[in-house]
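> Just the structure for this:
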Amino acid sequence: MKRALITGITGQDGLYLAELLLSKGYEVHGLIRGQNNPKLELVRNVVPDVHLHTGDLLDQSSLTRTLKAAAPDEVYNLGAISYVAYSWENASLTSQVTGIGVLNMLESLRLWAGDDLSGVRFYQASSSEMFGKVQEVPQRESTLLWPRSPYGVSKVYGHYMTINYRESYAMHASSGILFNHESPRRGPEFVTRKVSQAVARIKLGLQDDITLGNLDAKRDWGFAGDYVRAMWLMLQQDQADDYVISTGSTHSIRDLLDVAFARVGIDDWTPYVKQDPRFMRPAEVDLLIGDSTKAKEQLGWVPEVSFTQLVEMMVDNDLAEQKALARS
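As a prediction, this is how the structure comes out:
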């Protein structure tokens, strides 16, 4: 039985990945920050068979202790402050957790594994936000990185540190440069879930409108459940490497609104949508679209859920959730 450790297990990716690994017969361990973590019960309800450990990416001793207890064959480092807008509000903390946290995990893994480092495989959750002010379209593994947020800068640090440990210590360390991936488990602070939740509430008469920022920003959106499969595939390869994971299609916020409102029978969403400069990024990333040819050819990975299916899935989930809340 293989053993895996997942940091950031409370997030959507962590939950989907834990479900995937459990279905493959893994013994799964998860790192939880703080004993009173508000998402602790969520993890216990969704993946009750996961062994949970308390630790912090900023506390290297807790990482070493967790590695000793879990003794993993695979480590998936998904832990980060992942909300881009917040990274401007607290650039220092974002840099520590999302950047230095990767170094702490890599170094803890190196020290724990010792001479047997080749027996442990490491995955780093890199991000399309590293491309920022895009230097070519579509973006691929060789595209120059030009991050446009403290979050993106922090991810670049973690990405290159992972490459450095791979090259310096022959560590099987891979990075997935994941483009935007969403699901019904996405937090309501992210625009996709903000939209799906608001659309459900508007349909049910619980909310009048939604306020957004730049409606013309474009993203390459996929389903988180598809993307965690790519993470697992990376760690099954003989050689570690970096891979862009994306759908290869781009959609604007307007496209998102079109599909979401249409799902509840509203053809013209303009009366329900307001714009506010407060929701505009100081430095916008206007067009992200990935080229996942390498992942397709080397991993055999292709996305299975389309953009429309994804948005409709999220709206349907929020309709059911909001109806249940209204009844309770």
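> C-alpha from now on. contacts and neighbour counts both.
OK.
> who's in contact with Ile210?
Shown in contact with Ile210 (CA atoms under 8 Å, 6 or more residues apart in numbering): 195, 198, 272-274.
> Can you tell me how far Ser154 is from Asp208?
Distance, Ser154 to Asp208, using CA to CA, to the nearest Å: 37 Å.
> Comparing the two, which residue is more hemmed in?
Higher neighbour count among Ser154 and Asp208: Ser154, with 28 against 14, using other CA atoms under 10 Å.
> what about the residue nearest to Phe190 when sequence neighbours are not counted, how many neighbours?
When the adjacent residues along the chain are set aside, Phe190 lies closest to Tyr83, with 7.3 Å between them (CA to CA, 6 or more residues apart in numbering). As a burial measure, Tyr83 scores 13 neighbours (other CA under 10 Å).
> Helices of the chain, residue ranges please.
Using DSSP state H, the helices of the chain run over 12-23, 40-46, 60-70, 84-89, 91-94, 101-113, 150-169, 191-203, 224-234, 253-263, 293-294, 307-327.
> Now the second one, please; I'll put the structures next to each other:
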Amino acid sequence: MKRVALITGINGQDGYYLSRFLKSKDYDVHGITSCSKPGIGEPPENCYYCDFAEGSNLNQILGTVQPDEIYHLAAQSHVRLSFDIPVYTAEVTGVGTLRLLEALRYYEEQSQKKIRFYQASSSEMFGKVVESPQSETTPFHPRSPYACAKVFSYWQTINYRESYGMYACNGILFNHESPRRGEAFVTRKITKAVARIKLEMQDKLYLGNIDAKRDWGFAGDYVEAMWLILQQDKPDDFVIGTGKTHSVREFLEAAFGAVDLDWKQYVEIDPQYYRPAEVELLCADPSKARQKLNWEPKVSFEELARLMVEADMRLTQQEKILSEASS
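The predicted structure is shown next:
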């Protein structure tokens, strides 16, 4: 009999790769989404609508799906935007997790079924880091409304595990990108601009802090780690990353270099893209995941930048052809 997985935020980047991965493992995959996201695709089959700002139909969804595993990926996940809509970010990204955990606790009590729960925690929780690299024991110092909401969700997940014996885990994922990354995120903003500049559809790219350093990996690799976390005998929390750090400047070099352009000729700094509180450096210590999950990232930083540029080149070429045909 197939295992049943429920993925919240299924039509986002991670939901896309995770649903494909779970189907390759012969899961029956169901999803929750709050809306259809242009550019990422229509919601898949077996998809339910829920607004995590109020979550009134979560009990109904759990009763209908009867999942074996839940992957909670849904969030207002754009860090810079969270400064503009902090209350909404707290409601969806923070309290939304609590709403789901409470609905899950009620469902387990009623059904007498144990569900495995994965919470998508974030490296942004480390914020103003006190040590580097960051591991499962590194203290949090969140530097955005988004990061504060994620810290709340992290501790609620542990609280439900310890208070009610639930199989509830946190995956503290460092930055993970792909061609399906939202266009507001810096890596995708860069690769889309590279394609448009190469095809002479754009002149300049405006960015904020290009000296910020991150631990970047491929989303397709990281969803396997999510699954592995829920396959362990006991629930636990894991840091997932490459253990290598690169600056936004280095990503610019790799992305523009993929099409033989010099980024310095096209990139300008615009103060409006700076965050009120910057996170300068994030770097994972994934040794626990390596030892207990036997997980290793497969796609390198350079390969990631290249595959994102190549995908955006294809999309932009199609866009240009359609634009010229209609003019």
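> quick one: TM-score?
Put the two chains on top of each other and the TM-score (TM-score structural alignment, normalised by the length of structure 2) is 0.96; 321 aligned residues with a CA RMSD of 1.3 Å.
> Contact partners for the counterpart of Pro142 of structure 2 in structure 1?
Under the alignment (TM-score structural alignment), Pro142 of structure 2 pairs with Pro147 of structure 1. Applying CA under 8 Å, 6+ apart, we find Pro147 of structure 1 in contact with 129-133, 153, 156.
> at 6 Å instead, please
130-132, 153 (CA atoms under 6 Å, 6 or more residues apart in numbering).
> Ala120 of structure 2 now?
Counted by CA under 6 Å, 6+ apart, Ala120 of structure 2 has contacts 73, 171.
> The one 3 residues further on too?
Taking CA under 6 Å, 6+ apart as the definition of contact, the neighbours of Ser123 of structure 2 are 172-174.
> cool, and Asp291 of structure 1?
Asp291 of structure 1 makes contacts with 138-140, 248, as judged by CA under 6 Å, 6+ apart.
> Kindly reformat those as TSV and extend each row with neighbour count and distance to Ala69 of structure 1.
Below are the contacts of Asp291 of structure 1 laid out as TSV (neighbours: other CA atoms under 10 Å; distance: CA to CA, whole Å):
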residue	neighbour count	distance to Ala69 of structure 1
Pro138	16	42
Gln139	23	39
Arg140	21	37
Gly248	19	40
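> Out of the residues you listed, which is nearest to Trp88 of structure 1?
Nearest to Trp88 of structure 1 among these: Gln139, at 24.2 Å, using CA to CA.
> Now do the same for Leu325 of structure 1: its match in structure 2.
Leu325 of structure 1 maps onto Glu319 in structure 2, with residues paired by TM-score structural alignment.
> Name the residues of stretch 121-132 of structure 2 that are buried.
121-129 (16 or more other CA atoms under 10 Å).
> so that stretch corresponds to what in structure 1?
Under TM-score structural alignment, stretch 121-132 of structure 2 corresponds to residues 126-137 of structure 1.
> Then stretch 99-106 of structure 2?
Using TM-score structural alignment, stretch 99-106 of structure 2 corresponds to residues 104-111 of structure 1.
> Not including adjacent chain positions, what is the nearest residue to Thr98 of structure 1?
Counting by CA to CA, 6+ apart, Thr98 of structure 1 lies nearest to Ala80, which is 4.6 Å off, once chain neighbours are set aside.
> For Lys294 of structure 1, see how far away that neighbour is.
With distances taken as CA to CA, Ala80 of structure 1 is found 26 Å from Lys294 of structure 1.
> who has more neighbours, these two?
Ala80 (22 against 16).
> Can you tell me what the more buried one aligns to in structure 2?
Counting by TM-score structural alignment, Ala80 of structure 1 corresponds to Ala75 in structure 2.
> Could you do Asp242 of structure 1 as well?
Asp242 of structure 1 maps onto Asp237 in structure 2, by TM-score structural alignment.
> what about its match, how many neighbours?
Asp237 of structure 2, neighbours per other CA under 10 Å, totals 20.
> Pro282 of structure 1 too?
Neighbours around Pro282 of structure 1, by other CA under 10 Å: 12.
> What's the match for Ile269 of structure 2 in structure 1?
When structure 1 is aligned by TM-score structural alignment, Ile269 of structure 2 is paired with Gln275.
> which residues touch that match?
By CA under 6 Å, 6+ apart, Gln275 of structure 1 lies in contact with 211-213.
> again, only this time at 10 Å
Applying CA atoms under 10 Å, 6 or more residues apart in numbering, we find Gln275 of structure 1 in contact with 210-215.
> Just the buried residues of the residues you listed.
By neighbour count, with 16+ other CA under 10 Å, the contacts of Gln275 of structure 1 hold 210, 212-214 as buried.
> First-to-last residue distance for stretch 227-246 of structure 2?
Using CA to CA, the end-to-end distance of stretch 227-246 of structure 2 comes to 26 Å.
> any idea how far Gly225 of structure 1 is from Glu27 of structure 1?
As defined by CA to CA, Glu27 of structure 1 lies at a distance of 19 Å from Gly225 of structure 1.
> burial measure for Thr245 of structure 2, as a count.
Neighbour tally, Thr245 of structure 2, other CA under 10 Å: 19.
> so what's the most centrally placed residue in structure 2 up against?
In structure 2, the residue lying closest to the centroid (CA atoms, centre = their mean) is Asp14, at 5.7 Å. Going by CA under 10 Å, 6+ apart, Asp14 of structure 2 touches 7, 20, 73-74, 120, 176-178, 180-181, 219-220, 222-223.
> Touching, Tyr144 of structure 1 and Val137? I think so.
Just to correct that, residue 144 of structure 1 is Leu rather than Tyr. No: using CA atoms under 10 Å as the test, Leu144 of structure 1 is too far from Val137 to be in contact (11.2 Å).
> Now the common contact residues for these two.
Counting by CA under 10 Å, 6+ apart, no residue touches both Leu144 of structure 1 and Val137.
> Give me the number of neighbouring residues for the residue nearest to Tyr243 of structure 1 when sequence neighbours are not counted.
Take Tyr243 of structure 1 and drop its neighbours on the chain: the residue closest to it by CA to CA, 6+ apart is Gly176, 5.1 Å away. Gly176 of structure 1 is flanked by 24 other residues according to other CA under 10 Å.
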